[in-house]
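# can't give you the sequence, but here's the structure:
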């Protein structure tokens, strides 16, 4: 069984790679798709709604991994991913077909990431696990770069070919059937009602910023009240009122929410600047942007030792400072040409991301008891997906409508150039606000957490 499982590990990783590629590719070119289908206002939903689903299933799959048959989970997830890929090939009929296809892909693909981690932890020798974990992070980064690179070129042919790439996963199902463990145990309890309510709330907020009207505003209010009432009444909610009212945990979540608010918007915004300001196509944009993502992949290897050397606090401040400065740099450098704005400035942002995830997640888990660590990790993943989804819905609308196009601090001419400059400027300021919040609250965060014993 161990030998068979080790055969399955690289196959699962291949399917994970296909999913990351799709995630990054469509996150970059949803603007192109919306324009082609005549629905630029709804285009951000191609990224935002699947992002919410992704955040929810991250928590669910992580909870199920130790109990449900890995074979059944992986086969079902791969089938859903392939079905989404097939559906996407008919995407030129309606933008809602594209959105539905991406939701199915996201829901199915995430199984591979969760199962990969379970397989490595259970079936790989302890001394070799760190190698596979490093490969996992590396594959994510380089698959992201490949997704951005391919996305630009696919727009010159037909973006539906990206969905076609996902169909390749079907050929790995027979191998997975033979090699994945089929063991299962009792004990998994999924808070279906809690996830449904938080999902409905997140979707309502996203739709409100996409199509602002009283219905979605009312839906936000109703679902939020229902969620708060539920977690106070339920016996085992996935997130407890005690955790949410824990000041150290709550403030860490605020930093994460504000810090990741622009995360889903960056690539699409860079693509829009290339298309509408410099008049270049998405393939040329991808050639410029891909280097910043490759930098993040390389820094992924070097960041760990640096973080251990300078500590959690300094790492989070460095990360948010670079992320915010990178977005502001894009805004200010638009008048100076595509190399500066689309290639060099994003490098600052992506450099910062290499120092953010590990220390802030580590901090979040240390603000709760050891028994609540899993819930803290799950809520962190969910919050990242929600904030990125809400952010891309809001900023995507501003960009598609040409809002704030009168002028900008960078001196861009009136029109879309000023719109993009102002959007990136606001995004950068928001991230820097997260840095200020963290600096102002980090003494409280660490003094009220288990991190206090090893962090000065």
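Good, I have the coordinates. Here the structure is a predicted model, which is why all the values come from computation and not from measurement.
# please count neighbours and contacts with C-alpha atoms only from this point.
Will do.
# how far away is the nearest residue to residue 139 once chain neighbours are set aside from residue 209?
Spatial nearest neighbour of residue 139, excluding adjacent residues (Cα to Cα, 6 or more residues apart in numbering): residue 17 at 6.7 Å. For residue 17, the distance to residue 209 equals 31 Å [Cα to Cα, to the nearest Å].
# higher neighbour count, the two?
Legend: neighbour count by other Cα atoms under 10 Å for residue 17 and residue 209, higher for residue 17 (25 against 20).
# tell me the buried residues in the helix or strand where that one lies?
For residue 17, the host element (DSSP states H and E) is helix 2-36. Within helix 2-36, the residues scored as buried using 16 or more other Cα atoms under 10 Å are 5-9, 11-34.
# included below, for side-by-side comparison, is a second structure:
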């Protein structure tokens, strides 16, 4: 195996949907290992004023995040209103896994499909999903399909934004725009929680219309999104099989049935045989047989399984223990998102000073402390909601940069594009699966059990990262 540097505090990471580090080279990985790469920068495509393109794209993404996080807070209320029963977890689990798959697909297709076409399709999906969801807000199937379409739509703008932002030649401007992506995510999350709490008592279906606000920025952006792309073959079959497997995994985790598990196993066998025999697959077997990479990605799966769960957990605790409405809980969560934004913006400097491993373990220790605080003092007063979430979201906010650095240290430079896509899928997919698994516990009020499991997951993450670093150093 080739040897790569494991711990380099100044190591740049490849662009991602939410990563806050800056790549030193703007090279997007193609759909196949043999495909030529393409460099796309605002200057190269004639974008003399990138703000006219990037800020509108960022606005579309932020409004999509508002809707997504609002639903994450009140989805149990939505499920009760429409009579979803045991399938309530699918309301947030399926859009979550769609988000991960969307990151993966757009990251791969960005080298072969013009960004303007991707954004245009995304806008159309937002409109279709918003109108469909509002019209069929009394149907579980209608809500799930609508939210999946919205997620596919706004993530198109987010991926186009990152491709263009990380391609800016000026390091200071590049850092500014990538930092704005993180700010948009945290700000959208905070506003989404507040909106979800307020609209839960008015009409939560209005959450489905919020992404339509992104249409207001289209006249500013106009047709400035680049329309050129490298021509090449896209592995449609491989991407379709892999995307279907990801969705099937979420369904099996949320609602275990023998036929879902059997289909998942069969699909995995088909995918493995396909990438072993296809002439130009979008990903090869060697990518998955890279043991250090698999070990580092497993850390993401373990830690991020609780990411979508903590907000509805706080909502449930507030209602059951203190009689708080969703609106009152959402107000108490606002300080946590301000802390998360500060932590995310400063994580790169912290990693440069103390190192990648120490930063990861420090971030996960914050998550462990927050969940332990919940487990021990859940009934001590409503202050525990704010205090615990500040610790938990400080950890998650600062974790993006070192987590990506961990994974990129284990892959060859030519595989960075696929590593970005897989990271996003692991983050969003594990969070979606986690909320599916925890939904029955949330519905039954087993909040202490959820907190204890989250403490265990964080502890395993800390030990796993320490073991991963030790094994990697020994393998060099």
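Arrived safely, thanks for sending. Not measured: the values here are computed from a predicted model.
# can you pull the TM-score for these?
After superposition, the two chains reach a TM-score of 0.89 (TM-score structural alignment, normalised by the length of structure 1), with 431 aligned residues with a Cα RMSD of 1.9 Å.
# hmm, back to that, residue in structure 2 matching the residue nearest to residue 139 of structure 1?
Counting by TM-score structural alignment, residue 17 of structure 1 lines up with residue 62 in structure 2.
# same thing with residue 110 of structure 1?
In structure 2, residue 110 of structure 1 lands on residue 155 (TM-score structural alignment).
# now swap in residue 72 of structure 1 and tell me
Per TM-score structural alignment, residue 72 of structure 1 is aligned with residue 117.
# contact partners for the closest residue to its match other than its chain neighbours?
Nearest residue to residue 117 of structure 2, sequence neighbours excluded (Cα to Cα, 6+ apart): residue 227, at 7.2 Å. When contacts are counted by Cα atoms under 8 Å, 6 or more residues apart in numbering, residue 227 of structure 2 is found next to 114, 115, 116, 117.
# can I take it that residue 227 of structure 2 is in a strand?
No: going by DSSP: H, G, I helix; E, B strand; the rest coil, the assignment for residue 227 of structure 2 is coil, not a strand.
# how close does it sit to residue 105 of structure 2?
Applying Cα to Cα, the value for residue 227 of structure 2 to residue 105 of structure 2 is 18 Å.
# C-terminal to the helix holding residue 17 of structure 1, what's the next element?
Going down the chain from helix 2-36 of structure 1, the next helix or strand is helix 45-64, by DSSP H and E.
# mean deviation of that following helix from structure 2?
Its aligned residues in structure 2 lie a mean 1.5 Å from helix 45-64 of structure 1 after superposition (mean Cα distance after the TM-score superposition for structure 1).
# just give me the match in structure 1 for the residue nearest to residue 117 of structure 2.
Using TM-score structural alignment, the partner of residue 227 of structure 2 in structure 1 is residue 182.
# repeat that for residue 87 of structure 2.
Using TM-score structural alignment, residue 87 of structure 2 pairs with residue 42 in structure 1.
# burial measure for its match, as a count.
Other residues within reach of residue 42 of structure 1, judged by other Cα under 10 Å, total 23.
# got it, and residue 183 of structure 1?
For residue 183 of structure 1, the neighbour count with other Cα under 10 Å is 12.
# structure 2: which residue goes with residue 386 of structure 1?
For residue 386 of structure 1, the aligned residue in structure 2 is residue 429 (criterion: TM-score structural alignment).
# pretty sure its match sits against residue 103.
No: judged on Cα atoms under 8 Å, residue 429 of structure 2 makes no contact with residue 103 at a distance of 10.8 Å.
# and the aligned residue in structure 2 for residue 422 of structure 1, how many neighbours?
By TM-score structural alignment, residue 422 of structure 1 lines up with residue 449 in structure 2. Residue 449 of structure 2 has 14 neighbours, counted by other Cα under 10 Å.
# what's the average distance for the strand or helix carrying residue 147 of structure 1 when superposed on structure 2?
Taking DSSP H and E as the criterion, residue 147 of structure 1 maps to helix 126-157. Aligned to structure 2 and superposed, helix 126-157 of structure 1 gives a mean residue distance of 1.3 Å (mean Cα distance after the TM-score superposition for structure 1).
# onto which residues of structure 2 does whichever helix or strand comes after that helix map?
Per DSSP H and E, the first helix or strand lying C-terminal to helix 126-157 of structure 1 is helix 160-167. Residues 205-212 of structure 2 are matched to helix 160-167 of structure 1 when aligned by TM-score structural alignment.
# now stretch 306-316 of structure 1
Aligned by TM-score structural alignment, stretch 306-316 of structure 1 falls on residues 350-360 of structure 2.
# check contacts around the closest residue to residue 43 of structure 1 other than its chain neighbours.
Leaving aside its sequence neighbours, residue 43 of structure 1 sits nearest to residue 34 (Cα to Cα, 6+ apart; 4.6 Å). Counting by Cα under 8 Å, 6+ apart, residue 34 of structure 1 touches 40, 41, 42, 43, 95.
# and the furthest pair within those?
41 and 95 (10.7 Å; Cα to Cα).
# returning to that earlier point: residue 236 of structure 2 versus the residue nearest to residue 117 of structure 2, what's the distance?
Separation of residue 227 of structure 2 from residue 236 of structure 2 (Cα to Cα) stands at 21 Å.
# ok, residue 283 of structure 2 next?
As judged by Cα to Cα, residue 283 of structure 2 and residue 236 of structure 2 stand 12 Å apart.
# buried residues, stretch 241-260 of structure 1. List them.
For stretch 241-260 of structure 1, by 16+ other Cα under 10 Å, it's 243, 247-253, 255-260.
# which one of those is nearest residue 201 of structure 1?
Nearest to residue 201 of structure 1 among the buried residues of stretch 241-260 of structure 1: residue 257, at 15.3 Å, using Cα to Cα.
# quick one: map the closest one onto structure 2.
Match for residue 257 of structure 1 (TM-score structural alignment): residue 301.
# tell me who's in contact with its match.
So residue 301 of structure 2 contacts 426, 427, 430, 431 (Cα under 8 Å, 6+ apart).
# possible to save those residues as TSV with neighbour count, secondary structure and distance to residue 126 of structure 2?
Putting these into TSV (neighbours: other Cα atoms under 10 Å; DSSP: H, G, I helix; E, B strand; the rest coil; distance: Cα to Cα, whole Å) gives the following:
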residue	neighbour count	secondary structure	distance to residue 126 of structure 2
426	25	helix	24
427	24	helix	23
430	28	helix	24
431	28	helix	23
